[in-house]
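> Pasting the sequence and the predicted coordinates here, then a few questions.
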Amino acid sequence: MILFPAIDLKNGQCVRLEQGDMARATVFNLDPAGQATSFAAEGFEYLHVVDLDGAFAGKPMNAGAVEAMLSAVTMPVQLGGGIRDLRTVEAWLGKGVARVIIGTAAVRDPDFVKAAAKAFPGRVAVGLDARDGKVAVEGWAETSEITALEIARRFEDAGVAAIIFTDIARDGLLKGLNLDATIALADRIAIPVIASGGLASIEDVKAMLAPRAKRLAGAIAGRALYDGRLDPSAALALIRNARAAA
């Protein structure tokens, strides 16, 4: 299980949103590269980055901040937001991003996702952000009529590295992960699933390490880290101990 610290970018700053609402953004750090360096120093092994402006614009909007982070840390970075064509995938992977996350295009253009996953095996993830079970797109501004499971099944044999499943209703609100829905998804597909949205405390990390969650590949932590509700050293120690015991 990997615990991914999250850096969400808006206007070049490190922010957290509530339920994906750009009007409800809290700025936590003016220096995303500095934040990435802090996460690396705390012992995290994989960074999760979202270009929020890019998700709305449909193209990268915080490239400078992302490139600064890539220069600042050696740990792998997975990046989502505004990645809608093969040229953008290729550009980010060429700049050192370990894995790109495709969200809106997974709903609108599944053939593109399959082509990207085929061209770059193991380096393309799909972000499925659900509101009341239906997947939202365009930076969560629109809700489709398709369920997360329906979309995930489209990519079963495509070589997609992971599905990142976010419960929008919980995102940024510290309500706890929606493990029931996330585990239900993971149990019905072969692609590894990462839980996102609402991680609030060490109890969520413990729940991720429970036997019923064994098929989950990891979880994303955002506001709980910034607010100090989740102690990174305690969380990472729990994960290390669980790996050693496995």
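Now that the structure is in, tell me what you want to look at.
> contacts, neighbours, all on C-alpha from now
Will do.
> what number of residues lie near H48?
Neighbours of H48 under the rule other Cα atoms under 10 Å: 22.
> Could you tell me whether it really is in a helix?
No. With DSSP: H, G, I helix; E, B strand; the rest coil as the criterion, H48 is strand rather than part of a helix.
> so how far is L52 from W140?
To L52, W140 is 10 Å away according to Cα to Cα, to the nearest Å.
> So the two - more neighbours on which side?
Higher neighbour count among W140 and L52: L52, with 28 against 21, using other Cα under 10 Å.
> How about the contacts made by that one?
Applying Cα atoms under 8 Å, 6 or more residues apart in numbering to L52 gives the contacts D8, L9, K10, G81, G139.
> So which residues of the protein form strands?
Counting by DSSP state E, the chain has strands at residues 2-10, 13-18, 21-29, 47-51, 77-80, 99-102, 124-131, 134-137, 142-147, 162-167, 193-196, 216-221.
> ok so, going back, nearest to D227 among the contacts of L52?
Using Cα to Cα, D8 comes nearest to D227 of these, at 14.7 Å.
> The closest one: neighbour count?
D8: 24 surrounding residues under other Cα under 10 Å.
> what's the closest non-adjacent residue to it?
V50 (4.8 Å; Cα to Cα, 6 or more residues apart in numbering).
> That neighbour reaches K10, doesn't it?
No. At 9.0 Å, V50 does not count as touching K10 under the criterion of Cα atoms under 8 Å.
> just to revisit the earlier point, JSON lines for the strands of the chain, including distance to P232?
Compiled in JSON lines, the strands of the chain are given as follows (distance: least, Cα to Cα, whole Å):
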{"stretch": "strand 2-10", "distance to P232": "9"}
{"stretch": "strand 13-18", "distance to P232": "18"}
{"stretch": "strand 21-29", "distance to P232": "17"}
{"stretch": "strand 47-51", "distance to P232": "13"}
{"stretch": "strand 77-80", "distance to P232": "18"}
{"stretch": "strand 99-102", "distance to P232": "23"}
{"stretch": "strand 124-131", "distance to P232": "24"}
{"stretch": "strand 134-137", "distance to P232": "30"}
{"stretch": "strand 142-147", "distance to P232": "33"}
{"stretch": "strand 162-167", "distance to P232": "21"}
{"stretch": "strand 193-196", "distance to P232": "17"}
{"stretch": "strand 216-221", "distance to P232": "10"}
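> this is the other structure I want to compare:
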Amino acid sequence: MILYPAIDLKDGQCVRLLRGEMEEATVFNDDPAAQARAFQDAGCEWIHLVDLNGAFAGEPVNGAAVEAILGAIDVPAQLGGGIRDMATIEGWIEKGLSRVILGTVAVENPDLVREAARAFPGKVAVGIDARDGRVATKGWAEETDVMVTDLAKSFEDAGVCAIIYTDINRDGAMQGPNTEATAELARAVSIPVIASGGVSSLDDLRTLKSCGASLNGAISGRALYDGAIDLKEALDVLKG
């Protein structure tokens, strides 16, 4: 399993939200590129980026910060938030992004996901963010009647390289991930699944690793910044 340390960008700063609420933002670093470099230097093999402003605006907002991060690291990075058309997807990949994460458009324009996955093999992931099993879009501000598993299964034949599954109620709350729902999703599809939301201890990582489903990795943010998870130990747990 891969540990994906999260860098959530709001107004050019590295922050963490509580359950997706923009007004509940805690600033952890005003130099996101330095933060990304620190994660890389500690041994992380991937960096997970989110343009929070972009998720609400529907277009990239923290582009300068993302570009600075890409210029500061050698490991691959994935980005979600505000990526809703082919030109934006192509632009980010040309700038060195290894993987784009499509969330809102996966619900509203699934054909774009398929087109992008064909055009950029191995570089397009789907972000599925949910409350109580139902998918939320537009920076988690709008809830839909779409069920998580149904959406995931609809992309089985699309060439999507990963699904990032976030339980919004767990995100930033330091209460542990929704392991049961994550494992259920991973068993339902052949697409690699990455767990996100609530990973707050080494035990959480051990639980995900032994959940009975083959997960690609886990995303953690606040716990790494707060020191609740020791990064080196976390990497050892997931590699062991």
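Here it is on my side, so go on. Here the structure is a predicted model, which is why all the values come from computation and not from measurement.
> still on that earlier bit, M61 of the first structure is nearest to which of the strands of the first structure?
When these are compared by Cα to Cα, strand 47-51 sits nearest M61 of the first structure, at 6.8 Å.
> which secondary structure elements does that closest one contact?
strand 2-10, strand 77-80 (3 or more Cα pairs under 8 Å, 6 or more residues apart in numbering; DSSP states H and E).
> what's the average distance of that strand to the second structure?
Compared with the second structure after fitting, strand 47-51 of the first structure deviates on average by 0.2 Å (mean Cα distance after the TM-score superposition for the first structure).
> Next, the angle strand 216-221 makes with that strand.
Put simply, strand 47-51 of the first structure runs at 60 degrees to strand 216-221, going by axes from the mean of the first three to the mean of the last three Cα atoms, to 10 degrees.
> just the angle between strand 47-51 of the first structure and strand 13-18, please?
80 degrees.
> Could you list the buried residues of strand 47-51 of the first structure?
L47, H48, V49, V50, D51 (16 or more other Cα atoms under 10 Å).
> and what of stretch 117-132 of the first structure?
Neighbour-count burial for stretch 117-132 of the first structure, counted by 16+ other Cα under 10 Å, picks out A117, F120, R123, V124, A125, V126, G127, L128, D129, A130, R131.
> Then stretch 57-77 of the first structure?
By 16+ other Cα under 10 Å, the buried positions in stretch 57-77 of the first structure come out as 58-62, 65-66, 69-70, 72-73, 75, 77.
> for the residues you listed, which one is nearest D204 of the first structure?
V77 (22.6 Å).
> contacting residues for the closest residue in space to that closest one that isn't next to it in sequence?
Closest residue to V77 of the first structure apart from its sequence neighbours, by Cα to Cα, 6+ apart: L47 at 4.7 Å. The contact partners of L47 of the first structure, by Cα under 8 Å, 6+ apart, come to F4, P5, A6, I7, A36, M75, P76, V77, Q78.
> do you know how far L47 of the first structure is from I239 of the first structure?
According to Cα to Cα, L47 of the first structure and I239 of the first structure sit 16 Å apart.
> and what of E142 of the first structure?
Separation of E142 of the first structure from I239 of the first structure (Cα to Cα) stands at 36 Å.
> do S196 of the first structure as well
In terms of Cα to Cα, S196 of the first structure sits 17 Å off from I239 of the first structure.
> Neighbour count: these two, which is higher?
Each of S196 of the first structure and I239 had its neighbours counted (other Cα under 10 Å), and the higher figure belongs to S196 (29 against 19).
> Find the nearest non-adjacent residue to that one, please.
Counting by Cα to Cα, 6+ apart, S196 of the first structure lies nearest to T166, which is 4.5 Å off, once chain neighbours are set aside.
> Which residue of the second structure sits opposite the one you found in the alignment?
Counting by TM-score structural alignment, T166 of the first structure corresponds to T166 in the second structure.
> and W92 of the second structure, how many neighbours does it have?
Residues near W92 of the second structure, counting by other Cα under 10 Å, number 20.
> For the nearest residue in space to it that is not next to it in sequence, give its distance to G54 of the second structure.
In this structure, W92 of the second structure finds its nearest non-sequential neighbour in V100, 7.7 Å apart by Cα to Cα, 6+ apart. Distance, V100 of the second structure to G54 of the second structure, by Cα to Cα: 13 Å.
> what does L185 of the second structure give?
Using Cα to Cα, L185 of the second structure is found at 27 Å from G54 of the second structure.
> Equivalent analysis for E23 of the second structure, please.
Separation of E23 of the second structure from G54 of the second structure (Cα to Cα): 15 Å.
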